[in-house]
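Enquirer: got a sequence here, can you model it:
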Amino acid sequence: MNNFKNKIAVITGGNSGIGYATARHLKENGATVIITGRRKEAIEKAVADLGVTGFVADQSDLKATEKLAAWVKENYGEVDILFVNAGITTQSTIETASEQHFDDIMNINFKGAYFTLSKFIPILRDAASVVFLSSIVATINHPGSSVYSASKAALNSVMKTAALELAPRKIRVNAISPGPTETEIMSKAGIDEATWNTIKGNLINKIPLNRMGTPADVASMVAYLSDDAAQFITGSEIIMDGGMVIV
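Expert: Below you'll find the model as predicted:
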């Protein structure tokens, strides 16, 4: 239970869902964990529940990311695990998409993730692990998901380039692409419970393992990719979808 003793982990969007589950998993395995998020109240609650450190920062705000990196450097020195998890999704057809819709998603999911890595590179310890949260929608597209899908496809591309650029320092960069996962993201996207239950039932019927993924599933994979067992894995996209893409 001490795989990550003396390791410093930073998780963006760590106050809920996959980020929260990963913070808990890494904390339980000995890591010192710093979580970030846009909502002060949510961060404070997660910090109290998990016993981790919190920092209020909006991933879409470059100045906030710069302040976060400077604060982590001042208080913790170097970082061993960086999980770039924060993201949003909203639906719109290409015909009806607004510039605001495009910018809201891209500024957090792509631009924000890109510059989070950029600003943390100087304080990543040699042989550190970086994990991006992507999605199977990067390659499996649905009507209404054009911007979200594009943001994750772009993230996967950056992940591979980063893996090459950081390889001389033995820093590994990977992405996890979950399939349907039970998190708060659907309610945040404005989908009511009844609609979500219908969507959920339809999704499960398309998954060979006959269940949705959980935040804990993804948290375990983040931990694996950040452990010595995965020290020869970099530039990889790990698909976690219960077999959905092979149907």
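
Enquirer: contacts, neighbours, all on C-alpha from now
Expert: OK.

Enquirer: can you give me the buried ones in the helix or strand containing Leu68?
Expert: Element membership for Leu68 (DSSP states H and E) is helix 62-76. Within helix 62-76, the residues that count as buried by 16 or more other Cα atoms under 10 Å are 62, 64-66, 68-70, 72-73.

Enquirer: which strands and helices sit next to the strand ranked longest in the chain?
Expert: Under DSSP state E, the strand in the chain containing the largest number of residues is strand 124-133. Secondary structure elements in contact with strand 124-133, counted by 3 or more Cα pairs under 8 Å, 6 or more residues apart in numbering; DSSP states H and E, are strand 79-84, strand 172-178, helix 215-226.

Enquirer: now render these as a markdown table, adding mean neighbour count and distance to Glu28.
Expert: As requested, the helices and strands packed on strand 124-133 are arranged in a markdown table below (neighbours: other Cα atoms under 10 Å; distance: least, Cα to Cα, whole Å):
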| stretch | mean neighbour count | distance to Glu28 |
| --- | --- | --- |
| strand 79-84 | 26 | 15 |
| strand 172-178 | 25 | 21 |
| helix 215-226 | 20 | 11 |
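
Enquirer: what's the single longest helix in this protein?
Expert: Longest helix in the chain by number of residues (criterion: DSSP state H): helix 146-166.

Enquirer: tell me the angle of it relative to strand 172-178?
Expert: Helix 146-166 and strand 172-178 meet at an angle of 160 degrees, taking axes from the mean of the first three to the mean of the last three Cα atoms, to 10 degrees as the criterion.

Enquirer: helix 146-166 vs strand 124-133, what angle?
Expert: Using the same axes, to 10 degrees, the interaxial angle of helix 146-166 with respect to strand 124-133 works out to 160 degrees.

Enquirer: this one as well, want them side by side:
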Amino acid sequence: MVATSGRFVDRCVLVLGGNAGIGLAAARMFAAEGAKVAITGRNADTIAAAAQEIEGLGIRADMGVIAETQAALAEVKEALGGIDVLFVNAGVGGFAMVPDVTEDFWDGIHNVNLRGAFFAIQHALPLMRDGGAIVITGSIGSVAAVPGNVAYAAAKAGLRAMARIVGKELLPRRIRVNMVSPGPTDTEIFKRDASEAEIQGMKDMLNSVVPLGRMGTSEEIARAVLFLASPDASFINGIDLMADGGCIELG
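Expert: Sure thing, here's the model as predicted:
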């Protein structure tokens, strides 16, 4: 059931990468606060299930393929008319030490996390309504020197620089552009192809490096996203909000 009250009533929200983790948590919260929500993702089954749950529009699209993003935006335009909030959340990860990074590995991460994100924003701009908001999922990896994270960190650092310039160029349209950079977050990504013992070991390690003593949840990161997308953050523009349990600030 569509909510009739909340910060996003009668607002149209597009979540790129909204079928799992932080993106799905945000999509649920946007819908609960009255938004008309469209989500994209690479997995048709999880997109269909998530869209049914939030009573929104689900579109299978890989942000790393520009033509698929353009096709998804055409569907959004047909269904919603325009976009008030764009949440660019889709991304891929991967670890490799510097000597082991291949061109294919580098390109696979950058094609989604940086190139795909930039062109998604570029092609979405004609649909964005003046006075709207763009929120981008970054990472503390963009500023933390983590061995094995060179390709991912470079992509997120580039995304961080890009976001600030996009925000500057969009000032005449009053479209605010901000980032949320999560720290260790308990999502499904690090659990893939891992045993229960491996998952628990990874959790224990990540819990130990967060000053607050635990990993974050998708919902905690999503609440930061909704804040930056909402009128509550009307005087906030161009920031990179570290939602990391103190990793960067206190680590």
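
Enquirer: re the thing from before, how about the longest helix of structure 1, which residues are buried there?
Expert: Within helix 146-166 of structure 1, judged by 16+ other Cα under 10 Å, the buried ones are 146-156, 158-160, 162-163, 166.

Enquirer: give the equivalent position in structure 1 for Gly158 of structure 2.
Expert: Using TM-score structural alignment, the partner of Gly158 of structure 2 in structure 1 is Ala154.

Enquirer: is it true that that match touches Phe110?
Expert: Yes: counting by Cα atoms under 8 Å, Ala154 of structure 1 touches Phe110, with 6.9 Å between them.

Enquirer: coming back round to it: need the buried residues of helix 62-76 of structure 1 in TSV (columns: distance to Thr32 of structure 1).
Expert: Formatted as TSV, the entries for these read as follows, by distance: Cα to Cα, whole Å:
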residue	distance to Thr32 of structure 1
Leu62	24
Ala64	21
Thr65	19
Glu66	21
Leu68	16
Ala69	16
Ala70	17
Val72	12
Lys73	14
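
Enquirer: closest one of the residues you listed to Lys27 of structure 1?
Expert: Lys27 of structure 1 has its nearest neighbour among these in Val72, at 17.0 Å by Cα to Cα.

Enquirer: from Asn202 of structure 1, how far out is the closest one?
Expert: Val72 of structure 1 sits at a distance of 43 Å from Asn202 of structure 1 (criterion: Cα to Cα, to the nearest Å).

Enquirer: check Phe4 of structure 1 too.
Expert: For Phe4 of structure 1, the distance to Asn202 of structure 1 equals 39 Å [Cα to Cα].

Enquirer: more neighbours: the two, which one.
Expert: Neighbour count, other Cα atoms under 10 Å: between Phe4 of structure 1 and Asn202, Phe4 has more, with 21 against 11.

Enquirer: tell me which residues touch the aligned residue in structure 2 for that one, please.
Expert: Phe4 of structure 1 maps onto Phe8 of structure 2 when the alignment is built from TM-score structural alignment. For Phe8 of structure 2, the residues meeting the contact criterion (Cα atoms under 8 Å, 6 or more residues apart in numbering) are 30, 33-35, 230.

Enquirer: swap in Gly112 of structure 1?
Expert: Under the criterion of Cα under 8 Å, 6+ apart, the neighbours of Gly112 of structure 1 are 59-62, 106.

Enquirer: let me know how buried the aligned partner of Leu125 of structure 2 in structure 1 is, in neighbour terms.
Expert: The criterion is TM-score structural alignment: under it, Leu125 of structure 2 has Ile121 as its aligned partner in structure 1. The local packing of Ile121 of structure 1 (other Cα under 10 Å) involves 20 other residues.

Enquirer: residues in contact with Ile121 of structure 1?
Expert: Applying Cα under 8 Å, 6+ apart to Ile121 of structure 1 gives no contacts.

Enquirer: residue contacts, the residue nearest the centre of structure 2?
Expert: Centroid-nearest residue in structure 2, with Cα atoms, centre = their mean: Asn89, separated by 1.8 Å. The neighbours of Asn89 of structure 2, taking Cα under 8 Å, 6+ apart as the test, are 15-18, 22-23, 136-137.

Enquirer: run the last query once more with 7 Å
Expert: Asn89 of structure 2 makes contacts with 15-17, 23, 136-137, as judged by Cα atoms under 7 Å, 6 or more residues apart in numbering.

Enquirer: and if you look at Ala21 of structure 1?
Expert: 215-216, 219.

Enquirer: now for it: what does it line up with in structure 2?
Expert: Under the alignment defined by TM-score structural alignment, Ala21 of structure 1 is paired with Ala25 of structure 2.

Enquirer: what do you get for Glu41 of structure 1?
Expert: Structural alignment places Glu41 of structure 1 opposite Asp45 in structure 2 (criterion: TM-score structural alignment).

Enquirer: gap between its match and Gln52 of structure 2?
Expert: For Asp45 of structure 2, the distance to Gln52 of structure 2 equals 11 Å [Cα to Cα].
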